[in-house]
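Chemist: only geometry, no sequence info:
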């Protein structure tokens, strides 16, 4: 994301908290994240990691893609590769491309994920929204843990799941590239 998008994301996260009437302390308890980290994220002093965004999205009851779409203009019918939103998690090296951005009238979205060898991302805040996920590994090897059950996926494998918790781990020796289709209930 660019600097302006980072600032819009920070503003949107602060708006979501205020809309619910929560203090930073209340959000920190709900998301199990330090108050100071949340404050720095909301002031756009630091970019949130994928894991932190996952925790906040779980607390706010929305997918990460929907949150990121809320800070962008409404998507066009055709989204050229050069115009697809890319978000990077500097802490893990994870790259997330919103191939078909979510839209209020649509129930599905397509995401491309690039996870470098050794990267490990846990989404440990329960997602009770009933979202259906279809994860299709395009290249590499991906260890996917869903609600405590590990699945080792190779290129071509597809895992369908609804999850309370999940963990993406790329054991290497090369990175993993996958497509993730998220379907809202």
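Modeler: Noted; the coordinates are in hand. On a predicted model such as this, the values are computed, not experimentally measured, just so you know.
Chemist: Could you use CA atoms for every contact and neighbour count after this?
Modeler: Fine.
Chemist: what's the burial count for residue 158?
Modeler: 16 (other Cα atoms under 10 Å).
Chemist: And for it, nearest residue in space, chain neighbours not counted?
Modeler: Leaving aside its chain neighbours, residue 158 sits nearest to residue 136 (4.2 Å; criterion: Cα to Cα, 6 or more residues apart in numbering).
Chemist: Equivalent analysis for residue 52, please.
Modeler: residue 33 (7.8 Å).
Chemist: cool, and residue 7?
Modeler: Residue 7 sits nearest to residue 44 (Cα to Cα, 6+ apart), 5.6 Å away.
Chemist: returning to what we had before: isn't the residue nearest to residue 158 right up against residue 161?
Modeler: No - counting by Cα atoms under 8 Å, residue 136 stays clear of residue 161, with 11.6 Å between them.
Chemist: Residue 180 against residue 133, yeah?
Modeler: Yes - under the criterion of Cα under 8 Å, residue 180 makes contact with residue 133 at 6.7 Å.
Chemist: how about the nearest residue to the most centrally placed residue in the chain, chain neighbours excluded?
Modeler: Nearest to the geometric centre of the chain sits residue 64, at 4.0 Å (Cα atoms, centre = their mean). Nearest non-adjacent residue to residue 64, counting by Cα to Cα, 6+ apart: residue 57, 6.0 Å away.
Chemist: dropping in the other structure now:
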């Protein structure tokens, strides 16, 4: 079930992304130019994102995550030493990809240090999102579990048709294409193991 648009904290999430990207870049001692070269995102786009003046797509965020050496989910929250291990559904951050319209909800407790991150996605009918692979030295392990509907994942050129209840394990070192060629939206959970980062 989708949240009402009035409860969608889109501007707050864009600000969080801006602050997080800027902080991670500073931690790594990367200039805008250096990060741009590392992740194949233009310097001007990174600058706009860090100023909160652009609503980046999932593909752009994924490239930034690769360049910064973190998972895409990590761009939404910074870990804190005294963070609560519990998060209620009403407090879970949501973000909508401006290009595909897919809605992403961070299920895992925000700021809590854990090698596991969980994300729920509502994927519209006809949507397609492509993630480049091979940028990280060590691939991050993840599993995709389809809760409703069906979708296709193309993993390193291999097609996987997933239906309700199916689960696919993979590494982020491969290129990944998510697509929903059906007439109905799909809903799935991604479980990410960040221990290798």
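Modeler: Perfect, thanks for sending it. For clarity, every value in this text was computed on a predicted model and none was experimentally measured.
Chemist: How alike are these chains, TM-score-wise?
Modeler: After superposition, the two chains reach a TM-score (TM-score structural alignment, normalised by the length of structure 1) of 0.89; 185 aligned residues with a Cα RMSD of 2.2 Å.
Chemist: So residue 136 and residue 161 of structure 1 - more neighbours on which side?
Modeler: residue 136 (20 against 16).
Chemist: Look at the more buried one and give its secondary structure.
Modeler: strand (DSSP: H, G, I helix; E, B strand; the rest coil).
Chemist: The residue nearest to the centre of structure 1 maps to what in structure 2?
Modeler: Residue 64 of structure 1 maps onto residue 72 in structure 2 when the alignment is built from TM-score structural alignment.
Chemist: Its match: what's it in contact with?
Modeler: Going by Cα atoms under 8 Å, 6 or more residues apart in numbering, residue 72 of structure 2 touches 61, 62, 65, 66.
Chemist: for those residues, which one is nearest residue 157 of structure 2?
Modeler: residue 62 (18.5 Å; Cα to Cα).
Chemist: Which residues are in contact with that closest one?
Modeler: Residue 62 of structure 2 neighbours (Cα under 8 Å, 6+ apart): 71, 72, 131, 132.
Chemist: Swap in 7 Å and give it another go.
Modeler: 72, 131 (Cα atoms under 7 Å, 6 or more residues apart in numbering).
Chemist: Check how far the longest helix along structure 2 sits from its aligned residues in structure 1, on average.
Modeler: The residue-count maximum for a helix in structure 2 (DSSP state H) belongs to helix 10-27. With mean Cα distance after the TM-score superposition for structure 1, helix 10-27 of structure 2 departs from structure 1 by a mean of 2.5 Å once superposed.
Chemist: Show me which residues of that helix are buried.
Modeler: 10, 13-22, 24-25 (16 or more other Cα atoms under 10 Å).
Chemist: picking that back up, what helix or strand does the equivalent of the residue nearest to residue 7 of structure 1 over in structure 2 sit in?
Modeler: Aligned counterpart of residue 44 of structure 1 in structure 2: residue 52 (TM-score structural alignment). Counting by DSSP states H and E, there is no helix or strand that carries residue 52 of structure 2.
Chemist: Let me see the contact set for residue 52 of structure 2.
Modeler: Here residue 52 of structure 2 is in contact with 14, 15, 18 (criterion: Cα under 7 Å, 6+ apart).
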